[in-house]
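**Student:** structural data only, the sequence is not supplied:
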């Protein structure tokens, strides 16, 4: 028996701006090929798994104590990793970590957004940006991307001038489209911004372009670069996101973070994963190669694609993309309908998963293109 199952959300005293909204979520269906959530399809290496088990066993006897509150050791490991990745020297004071990049973004919005403040975004982009804005009572303003899903820089600069946003969010590589925003365009946006700019680089390890981290010395009071271990790392289940910024931004989110927000186990297993980064990142080159193979095949079947710098492809064009999504599902292939008219998104999986997807895509192209 479920208590009060007949009570609807409409009967609760919900904040007005949340009424009629939908919760974030991708379908979680048990089918042979699941290519809808942009995870790395490779399991953690045996060496990493063994170290994780050993570390958790070591921690077990001390779980009666609260974790290290400021994640000092983890932030030092993240600083080492991002310094190696970018060639720029960062210290732990430049790094902040939380439960996935979603919590990172939420904390930044709690600190710099709120009632009477605005976020400017460029949709279609990560669907959590408007949701997180609503959750922090920050007004989300959309400046639509152009027909190729790139930023329209004239429109972007005009929107900044007109709206005077407190926060600007730029996702590069962009989700769900996979394309990048050139670092010079990011520089122009930061220069024009009256407030802060958050560059969401969740998929940066899959790109062959410079990181916005290169601009942190130039714009220390304006720029925050958000990252995650959920994509390139085989670590989506570990839920670890972080940002790189001037130490003052770390001080700012410490004002709003929950006490002991990262568990001792979360911190420890992330440290282990970072120390095995050579193992985990070895899969990135393979996924990029598979991305190019799948992209070429889809183009040969007649699909249109945006140029992807991520671990997924955005393809179409369909009269009814949801009906096509269902056709893939009927063949045991789960991909993502993100609600952009005419387009679907597919995550790059293992070679055999990609082969199954391409076989379905070949048959579906004959009917729908």
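**Tutor:** Happy to help now that I have it. Predicted model, so just to flag it, every value in this text is computed and none were measured. Numbers count the residues shown, from 1 in each chain.
**Student:** only C-alpha atoms for contact and neighbour calcs from this point on.
**Tutor:** Will do.
**Student:** show residues contacting the top helix by length along the chain.
**Tutor:** If each helix of the chain is counted by residues according to DSSP state H, the longest one is helix 277-301. With contacts defined as Cα atoms under 8 Å, 6 or more residues apart in numbering, helix 277-301 is touched by 42, 44-45, 205-206, 232-234, 273, 304-305, 310-313, 348-351, 354, 358, 361-362, 365.
**Student:** over to stretch 50-63?
**Tutor:** Residues lying outside stretch 50-63 but in contact with it, judged by Cα under 8 Å, 6+ apart, are 264-265, 268-269, 272.
**Student:** now with 6 Å, please.
**Tutor:** Stretch 50-63 is contacted by residues residue 269 when judged by Cα atoms under 6 Å, 6 or more residues apart in numbering.
**Student:** run the chain-centre distance for that stretch.
**Tutor:** If you compare the mean C-alpha spot of stretch 50-63 with that of the full chain, they lie 29 Å apart, counting by Cα atoms, centre = their mean, to the nearest Å.
**Student:** how about stretch 74-91?
**Tutor:** What separates the centre of stretch 74-91 from the centre of its chain is 19 Å, taken as Cα atoms, centre = their mean.
**Student:** and stretch 62-76, by the same measure?
**Tutor:** 25 Å.
**Student:** ok so, going back, just the ones of the contacts of helix 277-301 in strands?
**Tutor:** Among those, the subset assigned to strands under DSSP state E consists of 304-305, 312-313.
**Student:** if I look at residue 212, how far off is residue 254?
**Tutor:** Plainly put, residue 212 is 23 Å away from residue 254 if you go by Cα to Cα, to the nearest Å.
**Student:** more neighbours: which of those two?
**Tutor:** A direct count of neighbours by other Cα atoms under 10 Å for residue 212 and residue 254 places residue 212 higher, at 25 against 16.
**Student:** now for the ones in strands among the contacts of helix 277-301: which two are most distant?
**Tutor:** Between all members of those, the longest pairwise span (Cα to Cα) is found for 304 and 312 and amounts to 14.1 Å.
**Student:** included below, for side-by-side comparison, is a second structure:
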């Protein structure tokens, strides 16, 4: 018997026929497809991380701090810098924000429960939802007379009222569109779903334009509201795998019921603490990345394409006759970006100035009619 057929027959029925998540990992000169920070970790921080791991290595015969107490304090202090006090007991962390989302769904989702998200949005939300046996509800974006990817109060609340979910996902800034939400949307959804956990995914919050609000300011008095963050993007620690959330301490206490024992290794905690101790230095590249993001927007518009205004470290752009053909044409020129499955649209990460130039030059080669020169 075919081993694959045997395994398929044993697999959970709701997972059969599905394909695993995975962005292409190709060796190319310009990789702008996974919203990584193109700048390496500063040498000073590399030394600090190396020393922190060296000091921790002698104690690897013991399990790590199960409560990751020092890390929670450091993350709370970092979040509090934004102007909204956060206490350590309100913080939870995991191996990337995906594990944090998994913990939330393990605790508040599951068989017989439903999670609602507004797509296009982060593709892992429905995947993680399904793996926990939670039913995924594919809500929709788009507001008549506004941007094609906007989400307003009336639309969001209407869908919440219809579906009555147990978990609601909101992305701000949203991936893959880069658009941010007003706090009125978050608050209205929270009020319209009185029995649901409302999760605001703020993975790209550090890249938001001035005046873009964070849902952290809404946490006080809302025990069903959760804000998730990551150190993968602004902190340039995608390989470190550290994600976290802020919520009422009652939520973080509930997550202890589902996390694996000692889920954050000693090394992971040491790396994250060293990075947070050098937060100002680690975040120095944020403004440079935002500058390249805005350059992408203006450059793509000059080429007659339709970039979506972004509060993230990437730009979604459309008006492509054949997105797949453009994606392949860019790859043939050594530039890898992301096809997110939206017809006529592609997504590009804001990288270094040289990467931006090479991308815009490659796009200019592929665009049939140019309305201006790439900057």
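**Tutor:** Thanks, I have the structure now. Every value quoted in this text rests on a predicted model; they were computed, and no experiment measured them.
**Student:** tell me the counterpart residues of the longest helix of the first structure in the second structure, please.
**Tutor:** Alignment of helix 277-301 of the first structure against the second structure: residues 279-303, by TM-score structural alignment.
**Student:** strands of the first structure, residue ranges please.
**Tutor:** Here the first structure has its strands, by DSSP E, at 33-34, 95-98, 118-121, 139-142, 167-171, 196-200, 223-228, 241-244, 304-305, 312-316, 333-334, 343-347.
**Student:** matching residues in the second structure for the fourth one?
**Tutor:** The counterpart of strand 139-142 of the first structure in the second structure, counting by TM-score structural alignment, spans residues 135-138.
**Student:** now what about the matching stretch, what contacts it?
**Tutor:** 114-117, 126.
**Student:** superposed on the first structure, where does it end up, distance-wise?
**Tutor:** After superposition onto the first structure, the mean distance of stretch 135-138 of the second structure to its aligned counterpart is 0.8 Å, using mean Cα distance after the TM-score superposition for the first structure.
**Student:** report the buried residues of that stretch.
**Tutor:** For stretch 135-138 of the second structure, a neighbour-count test (16 or more other Cα atoms under 10 Å) marks 135-137 as buried.
**Student:** before we move on, what about stretch 286-301 of the second structure?
**Tutor:** Of the residues in stretch 286-301 of the second structure, those with enough neighbours to count as buried (16+ other Cα under 10 Å) are 286, 289-301.
**Student:** tell me how far residue 241 of the second structure lies from residue 159 of the second structure.
**Tutor:** Looking at residue 241 of the second structure against residue 159 of the second structure, where the rule is Cα to Cα, the gap reads 33 Å.
**Student:** swap that for residue 306 of the second structure, please
**Tutor:** With distances taken as Cα to Cα, residue 306 of the second structure is found 28 Å from residue 159 of the second structure.
**Student:** kindly report the same for residue 59 of the second structure.
**Tutor:** If you go by Cα to Cα, the gap between residue 59 of the second structure and residue 159 of the second structure works out to 51 Å.
**Student:** what does residue 360 of the second structure give?
**Tutor:** For residue 360 of the second structure, the distance to residue 159 of the second structure (Cα to Cα) stands at 39 Å.
**Student:** residue 227 of the second structure too?
**Tutor:** To residue 159 of the second structure, residue 227 of the second structure is 21 Å away according to Cα to Cα.
**Student:** and these two? which has more neighbours close in?
**Tutor:** Legend: neighbour count by other Cα under 10 Å for residue 227 of the second structure and residue 159, higher for residue 227 (24 against 20).
**Student:** identify the residue of the first structure aligned to that one.
**Tutor:** Alignment of residue 227 of the second structure against the first structure is given by TM-score structural alignment, with residue 225 as its counterpart.
**Student:** quick one: contacts for that match?
**Tutor:** With Cα under 6 Å, 6+ apart, residue 225 of the first structure has these contacts: 198-199, 243-244.
**Student:** one more time with 10 Å
**Tutor:** Contact analysis of residue 225 of the first structure by Cα atoms under 10 Å, 6 or more residues apart in numbering lists 95, 170-171, 197-202, 211-216, 242-245.
**Student:** do the same with residue 159 of the second structure
**Tutor:** Remark: with contacts taken as Cα under 10 Å, 6+ apart, residue 159 of the second structure is in contact with 116-118, 137-140, 165, 189, 192.
**Student:** tabulate the residues you listed in a markdown table, adding columns for distance to residue 280 of the second structure.
**Tutor:** Shown next, in a markdown table, are the contacts of residue 159 of the second structure (distance: Cα to Cα, whole Å):
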| residue | distance to residue 280 of the second structure |
| --- | --- |
| 116 | 36 |
| 117 | 33 |
| 118 | 34 |
| 137 | 40 |
| 138 | 39 |
| 139 | 38 |
| 140 | 38 |
| 165 | 39 |
| 189 | 34 |
| 192 | 38 |
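**Student:** of all pairs in those residues, which one is the farthest apart?
**Tutor:** Within those, two members stand farthest from each other by Cα to Cα: 138 and 192, at 17.6 Å.
**Student:** run a quick neighbour tally on the closest residue to residue 30 of the second structure other than its chain neighbours.
**Tutor:** The shortest distance from residue 30 of the second structure to any non-neighbouring residue, by Cα to Cα, 6 or more residues apart in numbering, is to residue 335 (4.8 Å). Around residue 335 of the second structure there are 23 other residues, counting by other Cα under 10 Å.
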